[in-house]
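Peer 1: no sequence on this one, just coordinates:
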């Protein structure tokens, strides 16, 4: 326990936590042009390389189409058993397709698998036109851009539903990481689709029945999400893997070959799980510090975390974990146990700060006459001492 001494405006005192001599991780030198790696379990960013740079996303942009399709199913605008028509525009897409034609009417469930497993440009277009406010893929692309911004994806602009090369179609690896996180969190019922390794639609495309995600089936916990490749973008992958209670999400792009993409993705997963481990930092209710109280029946109140707090700790090298407890003080009484009155800020090497609210661990009632008289006397004495030190200077 450390007693904190507040300044008139902001208090900051350094703590060395119980996870002392916590190690500093070896950085990962990725070959990808841009990369973003997130430990979803602790919300810790493990790696950023050109992560906010808008780049051509290729088929990885289909994840946004899927997110909006899942939303439409969840709110009743679309049903998995609905059948949708295939327009001439969608039929004309080339590259990876389900080989749909304008005479088809296709179930939404088949289209979803066609996008996830087969990376069907035509299937993505059909879903987009069905959800578009004006029935066009361009109209849906404008919806995608607006919805992405609403989700906090500030570097994403869509021209089409599927990532077919188009001037201005851009996403950052950070945005793709945010989108993967939301897909996993918001749609747990649909997320298992991303782990499916094979899907055959109507016997039409025997050469296109396997999921292109190279990590599926490697028994490293990989269960999603989407590959991408164009000549402009290079080879990319938005991936996720779960081992034990931890889940890691990553997005990479700009690799030169499919093999390089597969190797880099597996290395990232192995690095993220083998170089870091989750460790407990503070137990709920354990007093970490005290904040000064103004006009209370007691001069200090204890501070603790509301819930058990853990953080991701690297497993090589050695360095202390440091933290600051910050609050505006002194805190005026009355105070109720559970009131959020401070913040714990934890730092470890180059990792992003971990922040957690600190709450009062007990009630502090407003002081009676004697307490207020004591405080008033302390204030008067402090002012007198300040004045003593600021008298006129001695003349020459």
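Peer 2: That came in fine, so what should we check first? Every value quoted in this text rests on a predicted model; they were computed, and no experiment measured them.
Peer 1: C-alpha only now, for contacts and for neighbours.
Peer 2: Will do.
Peer 1: Report the central residue of the protein.
Peer 2: residue 178 (5.2 Å; CA atoms, centre = their mean).
Peer 1: show me where the stretch 251-396 of the chain has strands.
Peer 2: For the stretch 251-396 of the chain, the strands defined by DSSP state E, counting those that start in this stretch occupy 276-282, 289-294, 300-305, 309-314, 322-327, 331-332, 340-347, 354-360.
Peer 1: what comes up buried for the fourth one?
Peer 2: Counting neighbours by 16 or more other CA atoms under 10 Å, one finds that the buried residues in strand 309-314 are 309, 311-314.
Peer 1: These: which two are farthest apart?
Peer 2: Using CA to CA, those span at most 16.5 Å, a distance reached by 309 and 314.
Peer 1: circling back to that earlier point, distance of the residue nearest to the centre of the chain relative to residue 16?
Peer 2: 32 Å (CA to CA, to the nearest Å).
Peer 1: Alongside the first one, take a look at this:
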């Protein structure tokens, strides 16, 4: 969920007590040229190394191909059992080109199997068959990819192919944008993500001797890091070895993007080490329980002049392991500086649960972490006399 604009109203700081016992941000070294790691629970950036550098995504672009398909499945416009046919032209172009699912010319493949071929096997052929089946042509499908990119706020990326094949720089991404895409996939389509992104292997096609061709998932942290369940690797000579991964442990989820590794082995070993570092060197500290009122916001033109701002879920801040004190509102605990921000006064009507404000938490030595706050209750529009009375009060407030 994107932060509410903060240009107009800054409420009083909720808690001004600075943490007295600081813990240094734990160091992390990597040979990756680019890196970005974020805690999905709090939005905290745990690691950042040139995250806005434009780079070729290689097969990491397939994450957007899958995202488009997931969106159509959720909307009911695409069925998992729908079958698409590998055309002779597409087979001729993509047979044996990089990673493949080994789809035969003229073969019909279900959307479910194509998704497994893309996610688990990184099949370039599967991407094109899916793209052409959905949109008629690959360029038409790429338009859908870029529409979703814009909607997600991936402002420093562009897609020119459905499978990330080198295209002279038309396709480019950043680590930060790939993290946005990964988080959106997990958040928007949790059931489909769970169904497809953690398969250890997948079989499709047959050898010349008639044996089934089974390939292992290329995800380097799957089965190696507790809770690992996605997402995608990528490699070309131009891009080097890259990986976007995610894992969840004890309700805490981390998303990581790394790129530019010099070898497959470096990508595998360092991805495991980095994800373990993210879980072992940081921890969540509770701030507010779900439904807890954090503050109130002014309302314009409403049946009430204020509305409560509450936590939509258990809110927590990510801090380095070893930071002392109990953050939040518990007795004896130290809290980092926090402020509630919203664009206000907020115009009625307002619906309960509507995202109308943010809690911005600033742990010492870290970038601010922004957590959503929602309306505690409905606020309807004021009646005729209520609007007149509000106008009179506003007039005298300036005298």
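Peer 2: Done, it's in. This is a predicted model, so every value here is computed, not measured.
Peer 1: what do we get in the second structure for the residue nearest to the centre of the first structure?
Peer 2: If you follow residue 178 of the first structure across to the second structure using TM-score structural alignment, you land on residue 180.
Peer 1: Its match should be in a helix, yeah?
Peer 2: Yes. Remark: residue 180 of the second structure belongs to a helix, assigned using DSSP: H, G, I helix; E, B strand; the rest coil.
Peer 1: gap between it and residue 38 of the second structure?
Peer 2: With distances taken as CA to CA, residue 180 of the second structure is found 10 Å from residue 38 of the second structure.
Peer 1: same check, this time on residue 13 of the second structure
Peer 2: 25 Å.
Peer 1: Which one of these two is surrounded by more residues?
Peer 2: Comparing residue 13 of the second structure with residue 38 by other CA atoms under 10 Å, the one with more neighbours is residue 38, at 24 against 16.
Peer 1: Doesn't the more buried one belong to a helix?
Peer 2: No. Counting by three-state DSSP, residue 38 of the second structure is not found in a helix; it is strand.
Peer 1: residue contacts, it?
Peer 2: Neighbour list for residue 38 of the second structure: 44-47, 179, 254-256 [criterion: CA atoms under 8 Å, 6 or more residues apart in numbering].
Peer 1: Which residue, other than its chain neighbours, is closest to it?
Peer 2: Leaving aside its sequence neighbours, residue 38 of the second structure sits nearest to residue 45 (CA to CA, 6 or more residues apart in numbering; 4.5 Å).
Peer 1: residues touching the residue mapped onto residue 255 of the second structure from the first structure, list them.
Peer 2: Under the alignment (TM-score structural alignment), residue 255 of the second structure pairs with residue 249 of the first structure. Going by CA under 8 Å, 6+ apart, residue 249 of the first structure touches 37-40, 177, 180-181, 238-241.
Peer 1: how about 10 Å then?
Peer 2: Neighbour list for residue 249 of the first structure: 36-41, 45-46, 176-178, 180-181, 184, 222, 224-225, 238-242, 268-269, 272 [criterion: CA atoms under 10 Å, 6 or more residues apart in numbering].
Peer 1: and if you look at residue 323 of the first structure?
Peer 2: Per CA under 10 Å, 6+ apart, neighbours of residue 323 of the first structure: 12-17, 344-348, 353-355.
Peer 1: And the strands in the stretch 51-200 of the first structure, which stretches?
Peer 2: For the stretch 51-200 of the first structure, applying DSSP E, counting those that start in this stretch gives strands covering 83-85, 105-107.
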